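[1] Fold the following, please.
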Amino acid sequence: MKVKVWIMLLILVFLLSGCSKPENSTLPLAFIEANKVRINDLQLDTIDEIIQERTIDNGARVLIFKDKEDGQINGGINLRDKYYQIGEVSVENTPEDLMGIEEVQVFGKEAIKIYGILGTSYAQAFYWFTQEDFQGSIIQVDGNTTEIDLDNDGKQEIVSTLGTIPQTKIYILDENKIYACDINESIGAESSILKDRDKKLFEIYFQPNKPKKYMYDKGLLKEIVK
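    A predicted model of the protein is given here:
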C-alpha cells in the first residue's frame, strides 16, 4: 500500500513539474562607482607622431599620438592652449578599424570616445564627458565597448566585454555619478555577453552548455523564458 502511495506521489510531482511554466528569474546587480582617469600635463616635445586627431565643437582637439621616449600610443587633449595626456590608448601597428576617436552620446551627455587595443582580446576605451569639469571628466573602460539604451529611457548606457571567456560590465549614471557592475562577479556567472544588441539580450552561463537569456531593467537582470 505504501509503495503505491509513493508511486502516485512521484507521478503527481512529475506531471506538475512538466506542466507548470517556470517563473522568470530576476537577479539584482551590484554597482560600484567607476574610477576617474587622472589627467596629466603633456609636454609637446614628447610627441613623436600624431596618428589621429579630431577637433570638437568647443574648439578642443583630441589626439592619438606616438610617444617619442617609449613608442607608446597615447591619448591627448589640447584644451585652452594647454596639452594633457590621458594614458596609453593602443599598441603600435593597430589596424585602423580597432583604434579611433568618435563623438558619442552616453547617459544623455556628449562624450568623446578614444579607443584602441592593448593586446590580443584586450580592447579598451576612454570616455571624455566634455561638458563636465575637466579633472574627473574621463573614465577608462576595459573591453570591447558599445553604447546602448538598455532600459529604454532614451539615454544610452555603456556595455563592455573582456576576455576569451567573456566578462561583461554595465555602466550607468545615477544621481550624476557613473557606476559599473561586473555581471560575472555580481551574480556568480561563469561568463556573460551582450549576445543580441537589437533585442538587448544578454547570454549568461552559470554552468557549461546551459545558456540563459536576460534583459536589463533598472539594476536587475530579468530572465527571458520561452
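[2] from here on, contacts and neighbour counts on C-alpha atoms
    Fine.
[3] Next, work out how far apart Ser137 and Leu162 are.
    The gap separating Ser137 from Leu162 is 23 Å, by CA to CA, to the nearest Å.
[4] More neighbours: the two, which one.
    Neighbour totals were compared for Ser137 and Leu162, and Leu162 leads with 20 against 17 (other CA atoms under 10 Å).
[5] okay, which residue is most central for the protein?
    By CA atoms, centre = their mean, the mean C-alpha position of the chain lies nearest to Ser160, the distance being 2.4 Å.
[6] quick one: it is in a helix?
    No - applying DSSP: H, G, I helix; E, B strand; the rest coil, one finds Ser160 to be strand, outside a helix.
[7] Gln140 is in contact with that one, correct?
    No - counting by CA atoms under 8 Å, Ser160 stays clear of Gln140, with 10.9 Å between them.
[8] Can you check which helix is longest in the chain?
    helix 2-19 (DSSP state H).
[9] Which elements pack onto it?
    Packing partners of helix 2-19 (3 or more CA pairs under 8 Å, 6 or more residues apart in numbering; DSSP states H and E): none among the helices and strands.
[10] re the thing from before, state the distance from the nearest residue to the residue nearest to the centre of the chain once chain neighbours are set aside to Glu223.
    Leaving out its chain neighbours, the residue that sits closest to Ser160 by CA to CA, 6 or more residues apart in numbering is Thr145, at 4.3 Å. Applying CA to CA, the value for Thr145 to Glu223 is 23 Å.
[11] I'd like the distance from the longest strand along the chain to the chain centre, please.
    If you go by DSSP state E, the chain has its longest strand at strand 109-119. Offset of strand 109-119 from its chain centre (CA atoms, centre = their mean, to the nearest Å): 11 Å.
[12] Sequence B follows; please return its structure for comparison with A:
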Amino acid sequence: MRLKLLAVIMLLTLLLIGCNKAEDHTYSLDFFEVSKVKLDNLQLDNINKIIEEKRIDNELKAFLFKDNENGQVNGGVSLNGKSFYIGKVSVENTPEDLMGIEEIEIFGKKAVKIYGVLGANYAQAFYWFVEEKPQDSIIQVDGQTMEIDLDDDDKKEIVSTLGTVPETRIYVWKEDSIYASDINKSIEAKSVSLKDKEKQLFEVYFEPNKPEEYVYFKDSFIKR
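    As a prediction, this is how the structure comes out:
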C-alpha cells in the first residue's frame, strides 16, 4: 500500500512539473559577440561623386559616395584627416527615404547610422561609434533596423528584422562590448518581428496562424 501511495505521489509530482513547464513562457536568449568592421584606407581619387555627407566635428565625418568602378553607393568615414572605406551601403537609384546618414544615440553612446538597401527585402546599416577607437568603432547590421529602449534603462538597443518570413535580432551592450541574439534560433520560432515599438511588443509565430506576443526583459523573452 505504501509503495502504491509513493508511486501515485511521484506521478502527481511529474504531472505538476509538466504543467509548470507548459505554462512557463519565458525563454532565455543566446547571445554572441558582434564583430567590428575592418576599416580599409580610402584613396580620394577613387571617389567619383559624394552623394551625402554628415560632419560630426572638424575631425570626424561620414559620407556616401559612388566610386569609379560601378554605380553602387559606398560608405566612408573620415577620422583626423584620414579617409576609410567601410563597405557597400546601397544599390544605385535607392529612394532617399531608404538610404542616408543620421546622428543618433545608441547604448548610451554617440553614434552615426549609415543605412541603405542592397536588394529586395535586404536592408542593412552601419553604426559608427564616434568616441571609440577606430578599430572598435563600427558594426554592420543586416535587416531593417530601429533603435528602441527595450529594458527601460534610458539607453536604446538595436532591433533588426530580415526576410519575408521575419527573422529578428536584438543588439545590446554588455561587458564593454556589443552582443546580439538571433531570437528565432534562441526560442525556436518560425517568425519574429517587432509589432509595436511604443509598447516594446514582439509578435512570434511558433506555428502558422497562431501569433503570440512577447516582450524582452533581462536577456529573456517573456510572453504577455
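[13] In contact with the aligned partner of Phe32 of the second structure in the first structure, which residues are there?
    When the first structure is aligned by TM-score structural alignment, Phe32 of the second structure is paired with Ile32. Taking CA atoms under 8 Å, 6 or more residues apart in numbering as the criterion, Ile32 of the first structure is in contact with Tyr179, Ala180, Cys181.
[14] ok, now with 6 Å
    Shown in contact with Ile32 of the first structure (CA atoms under 6 Å, 6 or more residues apart in numbering): Tyr179, Ala180.
[15] Going by residue numbers, what spans are helices in the first structure?
    Listed in chain order, the helices of the first structure (DSSP H) span 2-19, 183-187.
[16] what comes up buried for the shortest one?
    For helix 183-187 of the first structure, the buried set under the neighbour-count rule, 16 or more other CA atoms under 10 Å, comprises Ile183, Asn184.
[17] Relative to the second structure, which residues correspond to that helix?
    Going by TM-score structural alignment: helix 183-187 of the first structure matches residues 183-187.
[18] Within its local environment, how many residues does Asp196 of the second structure see?
    By the criterion of other CA under 10 Å, Asp196 of the second structure has 10 neighbours.
[19] same check, this time on Glu223 of the first structure
    Using other CA under 10 Å: Glu223 of the first structure sits among 20 other residues.
[20] mind listing what it touches?
    By CA under 6 Å, 6+ apart, Glu223 of the first structure lies in contact with Asn24, Ser25, Lys213, Tyr214.
[21] swap in Tyr179 of the first structure?
    So Tyr179 of the first structure contacts Phe31, Ile32, Glu33, Ala34, Tyr171, Ile172 (CA under 6 Å, 6+ apart).
[22] so how far is Thr120 of the first structure from it?
    Tyr179 of the first structure is 27 Å from Thr120 of the first structure, where distance means CA to CA.
[23] And for Ser160 of the first structure?
    16 Å.
[24] what's around Val159 of the second structure, how many residues?
    So Val159 of the second structure, with other CA under 10 Å, has 23 neighbours.
[25] what's the closest non-adjacent residue to it?
    What sits nearest to Val159 of the second structure in space, not counting adjacent residues and going by CA to CA, 6+ apart, is Ile170, at 4.8 Å.
[26] what's near enough to touch that neighbour?
    Ile170 of the second structure makes contact with Ile158, Val159, Ala180, Ser181, according to CA under 6 Å, 6+ apart.
[27] so which of those residues comes closest to Leu194 of the second structure?
    Using CA to CA, Val159 comes nearest to Leu194 of the second structure of the contacts of Ile170 of the second structure, at 7.9 Å.
[28] so who does the closest one touch?
    Here Val159 of the second structure is in contact with Thr145, Met146, Arg169, Ile170 (criterion: CA under 6 Å, 6+ apart).
[29] just Lys199 of the first structure next, same as before
    No contacts exist for Lys199 of the first structure under CA under 6 Å, 6+ apart.
[30] cool, and Ser28 of the second structure?
    By CA under 6 Å, 6+ apart, the residues touching Ser28 of the second structure are Ser220.
[31] can we see that at 10 Å?
    Neighbouring residues of Ser28 of the second structure by CA atoms under 10 Å, 6 or more residues apart in numbering: Ile183, Ser186, Ile187, Tyr216, Phe217, Lys218, Asp219, Ser220, Phe221, Ile222.
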